[in-house]
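this one's sequence-less:
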């Protein structure tokens, strides 16, 4: 303890000569070195060229291993339907169904303005006509289900969502959105294989 009653830490002590008085407060060491008698403490790292090169080689290998660890090998395998599933002889041509929708909707709804009174009958007509056209491009033993959503085009946003439980190996769908200045129409056609 100093004469003023202040306690000095061991890490902050420097060697005292006979000339130094205890009345002066001790200064903390510069650059992290503290001397206590003949023992010195240092928190400065010591570097060597060989140590740096070895550390560089180790981290290079670790980076490579980490990169390989995160990447999983994926194999593309042709998905096979389960043995109990029905197997159609011919696959659905989804592009043909989309072409039917893309050609029919502008032709049928291009000049129509939205009218709430006639919208239900228009939806039924559009649905039946699309179903008839899609059946021409479907393979045998497929059933078509057509959902049509029709509404007035305004400032609002709309989301049309559907969910189905089916066999992904044989069943499929096609959807298309058509808009003109006064209305929007969302059509989804589902093709389901039936035994």
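Great, that's in hand. Computed from a predicted structure; not experimentally measured.

drop to CA atoms for contacts and neighbour counts, all remaining ones
Fine.

Now do the helices in this structure.
49-70, 94-109, 119-137 (DSSP state H).

check contacts around residue 193.
Applying CA atoms under 8 Å, 6 or more residues apart in numbering, we find residue 193 in contact with 88, 141, 142, 143, 170, 171.

second one coming, line it up with the first:
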């Protein structure tokens, strides 16, 4: 059936002839527009288009480990820094004490007896005050116990020096240990003058830690 016959029949049936739309011109996209479109879709969908036309999805896995500050222990770097700071503190403290002894030499007095004898009843309360203040919040650790014993020995001697025991040499020993169902015995022996020299001992204990401080007062003639 030709076109004219179809139009004549449609006119008889009071139908409008179909309107033929002109064909649209097909435009072929260039290569640059294809690459730009593939980049945009790849970023949006997380995929990469290969040279063969296959798309491969990007796989990105990120694992994050969050450490709880309450349960995480100190790092090795912080432990080393703490040790170095403690050594520097002890070194500067000793140098300062040595410089004080050099600046204040004791002149000879030509006296055979001390003005005030070393009294354990007066020294023990001072030692107790120093040890109780330091050991009240102490938690035993091997590294910190060694440093604390040095600090306690120095502070106990400084406290005893406030009683003005001139020409007395004070020797202080501090023992700090952890209680683990064991027994420990500490003894000392020395040769001294029973008329002027004396010793005092203070024993501090808790549920997990013990601290024993022994101080000798030796008169220098």
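Everything's here; your move. Keep in mind the model is a prediction, meaning the values are calculated, not measured.

need the contacts of residue 193 of the first structure in TSV with neighbour count, can you?
Below are those laid out as TSV (neighbours: other CA atoms under 10 Å):
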residue	neighbour count
88	17
141	13
142	18
143	16
170	20
171	18
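
so of those, which ones are in strands?
142, 143 (DSSP state E).

Determine which two of the contacts of residue 193 of the first structure are furthest apart.
Farthest pair in these (CA to CA) is 88 and 143. Separation: 12.5 Å.

Excluding chain neighbours, what is closest to the counterpart of residue 130 of the second structure in the first structure?
With TM-score structural alignment as the matching criterion, the partner of residue 130 of the second structure in the first structure is residue 104. Distances taken as CA to CA, 6 or more residues apart in numbering place residue 130 nearest to residue 104 of the first structure, at 7.6 Å, with adjacent residues excluded.

So what does the one you found match up with in the second structure?
Residue 130 of the first structure maps onto residue 156 in the second structure, by TM-score structural alignment.

Repeat that for residue 158 of the first structure.
Residue 158 of the first structure maps onto residue 184 in the second structure, by TM-score structural alignment.

How many neighbouring residues does that match have?
6 (other CA atoms under 10 Å).

The one 4 residues further on now?
Counted with other CA under 10 Å, the neighbours of residue 188 of the second structure add up to 5.

related to what we said a few turns ago, so which of the helices of the first structure gets nearest residue 150 of the first structure?
The nearest among these, by CA to CA, is helix 119-137 at 6.8 Å.

Check how far that closest one sits from its aligned residues in the second structure, on average.
Compared with the second structure after fitting, helix 119-137 of the first structure has a mean deviation of 1.0 Å; criterion: mean CA distance after the TM-score superposition for the first structure.

Please state the offset of that helix from the chain centre?
In terms of CA atoms, centre = their mean, to the nearest Å, the centre of helix 119-137 of the first structure is set 36 Å apart from its chain centre.

ok, residue 100 of the first structure - how many residues close by?
19.
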